[in-house]
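**Student:** I'll drop the sequence and a predicted model, then ask my questions.
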Amino acid sequence: MVEKFAFLVHPRNTLREDMGLLFGPPFRLIPEAALRTALRRLPLPPMVTGQLHRVDSPQDVAGSIITVPLTPTQLLTLPRNQVQARISAAIDKAKDLGASVVGLGALTAPASAGGKAFARRTDIGVTNGNAFTAAMTLLAMERLLVRLPADTLIALVGATGSVGTCLTRLLARKHAGRLLLVARNRGRLETLAEEVRSDDLAVSVSTDMADVRNAGLVVLLTSAPEAILRTEHLGQGAVVLDDTVPRNTDEGLLKSRPDVTIIDGGLVEIPGFDLKGCSIGLAPKLAYACLAETMLLALSGHRGHFSIGAPEVHQAEHLLGLAARYRHLGFQLAPFQSFGRKLGAFDYPETAPLFSGKEVVTCAA
């Protein structure tokens, strides 16, 4: 028996647009402030807004998309007990739908301490999707670095977060060069830097976004509700891999800085699945890596929690193995795009493998 999964999403800060997509054009006429107030004050239940079906079994529901009725700002600023109660209700909904595992999409993960708030639940498995996100981000970085100078400084913004910590450890085991770790807590930065620093990898830390100007490759791993990267943060010709949902870059940046390339990070191809119902803001046959992680766990029959808090390197490695097992359904890094538009200049051959044996790193938990 194939296990079912569920994945949690939430509206973006552009509420009228999202409500119009979910419930019809008339909802676009409601003032933004009124919609925000309604989400905050009314006891709105979580809603099933989409379903995923395998193309080889279209009659069966493989997984459900469940919308938590809170905006990004509300998820991060309302009292934590209220926010987590809303997310918990969505997890209850997933359980009622028969899901064995539920993925915490977008800001539902940081709003619940990476899923730690639900660690005591034994009725359904929870994952924040960050292990596969870290693995796919590493593969994307490798494909970008071959086009950049050998001494390119890499800046990981949000390095001490859930994805950032795992990615930093993965990168340190494969990459020789210069690495800048950026986050708000210097103590945590110094601890992580000391762990991964080596004779081959020079690691520096900063709490100042201005220092990102020195980087040729900038990877955004933050959990802010809106864009944080500005033109003054970027050096000439910088390449930005935005791995955030909601994204922390604004398309207007491309107009003010045409020398900069911004790439949508964390995207995976899933040609073996069809999404029916709501849009998740991506072209057909594409998924965020956090959703793909949830799908892989269900396909493999995983039981219990998986990625809670900061994922371990061995968890990212395990998911790469699962992606190889279910490659007939997809689960490969998607061709690069920027704000939904294909980027041929930074693309890679269609025949490029998901990963080679050398890309799988074995280490202790």
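**Tutor:** All right, it came through fine.
**Student:** Could you use CA atoms for every contact and neighbour count after this?
**Tutor:** Will do.
**Student:** Correct me if wrong: residue 285 contacts residue 276.
**Tutor:** No. Applying C-alpha atoms under 8 Å, one finds residue 285 not in contact with residue 276, separated by 11.2 Å.
**Student:** ok, residue 208 - how many residues close by?
**Tutor:** Neighbourhood size, residue 208 [other C-alpha atoms under 10 Å]: 11.
**Student:** Repeat that for residue 185.
**Tutor:** Counted with other C-alpha under 10 Å, residues neighbouring residue 185 total 12.
**Student:** check contacts around it.
**Tutor:** residue 207 (C-alpha atoms under 8 Å, 6 or more residues apart in numbering).
**Student:** Please tell me how far it sits from residue 192.
**Tutor:** 11 Å (C-alpha to C-alpha, to the nearest Å).
**Student:** Likewise for residue 198?
**Tutor:** Residue 198 sits 12 Å away from residue 192, going by C-alpha to C-alpha.
**Student:** Neighbour count for those two, which is higher?
**Tutor:** The residue with more neighbours, out of residue 198 and residue 192, is residue 192; 19 against 14, by other C-alpha under 10 Å.
**Student:** three-state assignment of that one?
**Tutor:** Using DSSP: H, G, I helix; E, B strand; the rest coil as the criterion, the local structure at residue 192 reads helix.
**Student:** ok, now which ones touch it?
**Tutor:** Counting by C-alpha under 8 Å, 6+ apart, residue 192 has contacts 160, 165.
**Student:** quick one: residue 100 and residue 93 touch, right?
**Tutor:** No. Applying C-alpha under 8 Å as the test, residue 100 and residue 93 come out as separate, 11.7 Å apart.
**Student:** So for the two, which residue has more residues nearby?
**Tutor:** The neighbour count for residue 100 versus residue 93, taken as other C-alpha under 10 Å, is higher for residue 100 (25 against 19).
**Student:** Next, the contact list for the more buried one, please.
**Tutor:** Residue 100 is in contact with 3-5, 124-125, 298, 303, counting by C-alpha under 8 Å, 6+ apart.
**Student:** same deal with residue 108?
**Tutor:** Residue 108 touches 8-10, 75, 87, counting by C-alpha under 8 Å, 6+ apart.
**Student:** Let's see which of these end up in strands.
**Tutor:** Within those, residues falling in strands by DSSP state E are 8-9.
**Student:** Looking at the contacts of residue 108, which two lie furthest apart in space?
**Tutor:** 8 and 75 (12.7 Å; C-alpha to C-alpha).
**Student:** mind listing what residue 3 touches?
**Tutor:** By C-alpha under 8 Å, 6+ apart, the residues touching residue 3 are 62, 99-100, 298-299, 301.
**Student:** At which residues are the strands of the stretch 1-150 of the chain located?
**Tutor:** Along the stretch 1-150 of the chain, the stretches classed as strands by DSSP state E, counting those that start in this stretch are 4-9, 47-54, 63-67, 99-104, 125-127.
**Student:** Same list, the ones you listed, but as TSV with distance to residue 319 please.
**Tutor:** Output for the strands of the stretch 1-150 of the chain, formatted as TSV (distance: least, C-alpha to C-alpha, whole Å):
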stretch	distance to residue 319
strand 4-9	16
strand 47-54	19
strand 63-67	18
strand 99-104	14
strand 125-127	12
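**Student:** Put this next to the previous one:
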Amino acid sequence: MNDAPSAPRHPVAFLVHPRTNVARDLGGILRPLGWVPNRVYDAALRRFDLPAPVTGTLRYADRPAETAAWLLTVPLTPASLLQGGRRVQRIIDGAVSKAAALGARTVGLGALTAPATAGGAALRHRTDVGITNGNAFTAAMTFLGAERLLSLCPPDARIALVGASGSVGTPLTQLLARRTQQPLLLVARNEARLLSLQASLPAGRAEVTTDMRRVREADLVVLLTSATDAVLRSEHLKEGAVVLDDTQPRNTSPELLQERPDVRVIDGGLVSVPGVQRKGFIGLPQGVAYACLAETLLLGLAGHQGHYSLGRPRLEQAEEMLALAGRFSHLGFTLAAPHSFGQPVELEEAAAGSAPVPMGPLAGAQA
């Protein structure tokens, strides 16, 4: 990284978009917007190429007079973002241009704006700002979250990673393979990518499958998919399974807990940032941020120049982000307290034979 100790911090921008319920999310930004039916938004966002408005700002507690980041809401629905194409990339590129005009030196891609641009690779041509997809720090924080949840599982628990060969799943799988002993089951649609990922791991460390029914073998399920609705369903889970849902929009449904009260679903990729003051709606309480947003902030704090995480981040980048989190720990950047569907929850005590997981920005960072 080009982040010499003397490099001054610089402002950043982060791209968000409405989730599946567009009216509810826009109502969080401005209450009257929540009164417009979703069908109206869906039609308008499909028909018109609208500019991305600034819908929030962030400041640091140690420099409250300075704008640290701008939040820009990309006017596209999850369905449009997953469909992709030139129009979608043009609208996202326009949002990046607006961020640059505001003064941002780094732009982070939130939620589905990352896969819609091939993990940011489609924006590699930008030389005026650096782009990051946020997936390096997301992988690191998801690893710490999985490590914490293993204390609820039997010592020989099996871990299934659904979406293992994706941009977050690849470095996460490599972290788990190096720093845990539990057997891994790697699940995705593309068998060739799964086999390539398996070949990068120590021999015999993981099995691969394209069959979602095999997820039922796992005690801990890490969900890393990109879809507009629930991917993980009741029939995919064994008795007492723990799910770490790292998806936005969510690929689990609250109804899952009603159908399967034996199952626990914990939100993944959440970071505690008490030193970051936010004005604007992102669907999270104050003092909590998504890991992809936190990665963008950390790069700005470090004064990083140029692009960072594009496509699939390297394992080394996930480790670099953990180091940066430690460097700026006075502002937070630690694993957030457990949440389930946005609500704080208490985890049970560690199961017999398992040690509680130490908390902190560098927990699990040692080889």
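**Tutor:** The structure has been received and is ready for your questions. Just so we're clear, the structure is a prediction, and the values are computed from it rather than from any experiment.
**Student:** about what we covered before: among the contacts of residue 100 of structure 1, which one sits closest to residue 245 of structure 1?
**Tutor:** For those, the residue nearest residue 245 of structure 1 by C-alpha to C-alpha is residue 5; the value is 20.1 Å.
**Student:** Give me the aligned partner of the closest one over in structure 2.
**Tutor:** Counting by TM-score structural alignment, residue 5 of structure 1 corresponds to residue 12 in structure 2.
**Student:** what's the neighbour count on its match?
**Tutor:** Per other C-alpha under 10 Å, the neighbour tally for residue 12 of structure 2 reads 29.
**Student:** is it true that it touches residue 69?
**Tutor:** Yes. Counting by C-alpha under 8 Å, residue 12 of structure 2 does reach residue 69; the two are 4.7 Å apart.
**Student:** For residue 157 of structure 2, list the residues it contacts.
**Tutor:** For residue 157 of structure 2, the contacting residues are 150, 182-183, 218-220, by C-alpha under 8 Å, 6+ apart.
**Student:** where's the residue mapped onto it from structure 1 relative to residue 17 of structure 1, distance?
**Tutor:** Alignment note (TM-score structural alignment): residue 157 of structure 2 maps to residue 152 of structure 1. Going from residue 152 of structure 1 to residue 17 of structure 1 by C-alpha to C-alpha gives 39 Å.
**Student:** what does residue 7 of structure 1 give?
**Tutor:** Taking C-alpha to C-alpha, one finds residue 7 of structure 1 at 21 Å from residue 17 of structure 1.
**Student:** Residue 329 of structure 1 too?
**Tutor:** Residue 329 of structure 1 is 31 Å from residue 17 of structure 1, by C-alpha to C-alpha.
**Student:** what do you get for residue 320 of structure 1?
**Tutor:** For residue 320 of structure 1, the distance to residue 17 of structure 1 equals 35 Å [C-alpha to C-alpha].
**Student:** Out of these two, name the residue with the larger neighbour count.
**Tutor:** More crowded of residue 320 of structure 1 and residue 17, by other C-alpha under 10 Å: residue 320, with 24 against 17.
**Student:** The more buried one corresponds to which position in structure 2?
**Tutor:** Under the pairing rule here (TM-score structural alignment), the equivalent of residue 320 of structure 1 within structure 2 is residue 322.
**Student:** buried sites along the one helix or strand that match maps to?
**Tutor:** Using DSSP states H and E, residue 322 of structure 2 sits in helix 315-327. Neighbour counts over helix 315-327 of structure 2 (16 or more other C-alpha atoms under 10 Å) mark 315, 317-322, 324-327 as buried.
**Student:** what's stretch 126-138 of structure 2 aligned against in structure 1?
**Tutor:** Mapped onto structure 1 with TM-score structural alignment as the criterion, stretch 126-138 of structure 2 occupies residues 121-133.
**Student:** Could you report the distance from residue 312 of structure 1 to residue 235 of structure 1?
**Tutor:** 32 Å.
**Student:** follow-up on the earlier one: mind listing the shared neighbours of residue 285 and residue 276 of structure 1?
**Tutor:** Common neighbours of residue 285 of structure 1 and residue 276 (C-alpha under 8 Å, 6+ apart) do not exist.
**Student:** ok, the contacts of residue 108 of structure 1 vs residue 207 of structure 1, which is closest?
**Tutor:** Of the contacts of residue 108 of structure 1, the one sitting nearest to residue 207 of structure 1 (C-alpha to C-alpha) turns out to be residue 75, at 24.1 Å.
**Student:** where do the strands sit along the stretch 251-367 of structure 2?
**Tutor:** 264-267, 270-272, 276-280, 288-290, 334-335, 339-340, 343-344.
**Student:** higher neighbour count, residue 312 and residue 235 of structure 1?
**Tutor:** Legend: neighbour count by other C-alpha under 10 Å for residue 312 of structure 1 and residue 235, higher for residue 312 (23 against 20).
**Student:** Isn't the more buried one up against residue 166?
**Tutor:** Yes. In this structure, residue 312 of structure 1 is within contact of residue 166 by C-alpha under 8 Å, at 6.1 Å.
**Student:** what sits in contact with each of the two?
**Tutor:** residue 131.
**Student:** picking that back up, for residue 214 of structure 1, see how far away the match of residue 157 of structure 2 is.
**Tutor:** On the measure of C-alpha to C-alpha, residue 152 of structure 1 and residue 214 of structure 1 end up 9 Å apart.
**Student:** Give me the neighbour count for residue 47 of structure 2.
**Tutor:** 9.
**Student:** what do we get in structure 1 for it?
**Tutor:** Residue 47 of structure 2 maps onto residue 41 in structure 1, by TM-score structural alignment.
**Student:** And its match, how far from residue 70 of structure 1?
**Tutor:** Taking C-alpha to C-alpha, one finds residue 41 of structure 1 at 10 Å from residue 70 of structure 1.
**Student:** now residue 82 of structure 1
**Tutor:** 11 Å.
**Student:** The two: who's more crowded?
**Tutor:** Using other C-alpha under 10 Å as the criterion, residue 82 of structure 1 and residue 70 rank with residue 70 on top: 27 against 12.
**Student:** Just give the nearest non-adjacent residue to the residue mapped onto the more buried one from structure 2, would you?
**Tutor:** Correspondence of residue 70 of structure 1 to structure 2, assessed by TM-score structural alignment: residue 76. Spatial nearest neighbour of residue 76 of structure 2, excluding adjacent residues (C-alpha to C-alpha, 6 or more residues apart in numbering): residue 45 at 5.8 Å.
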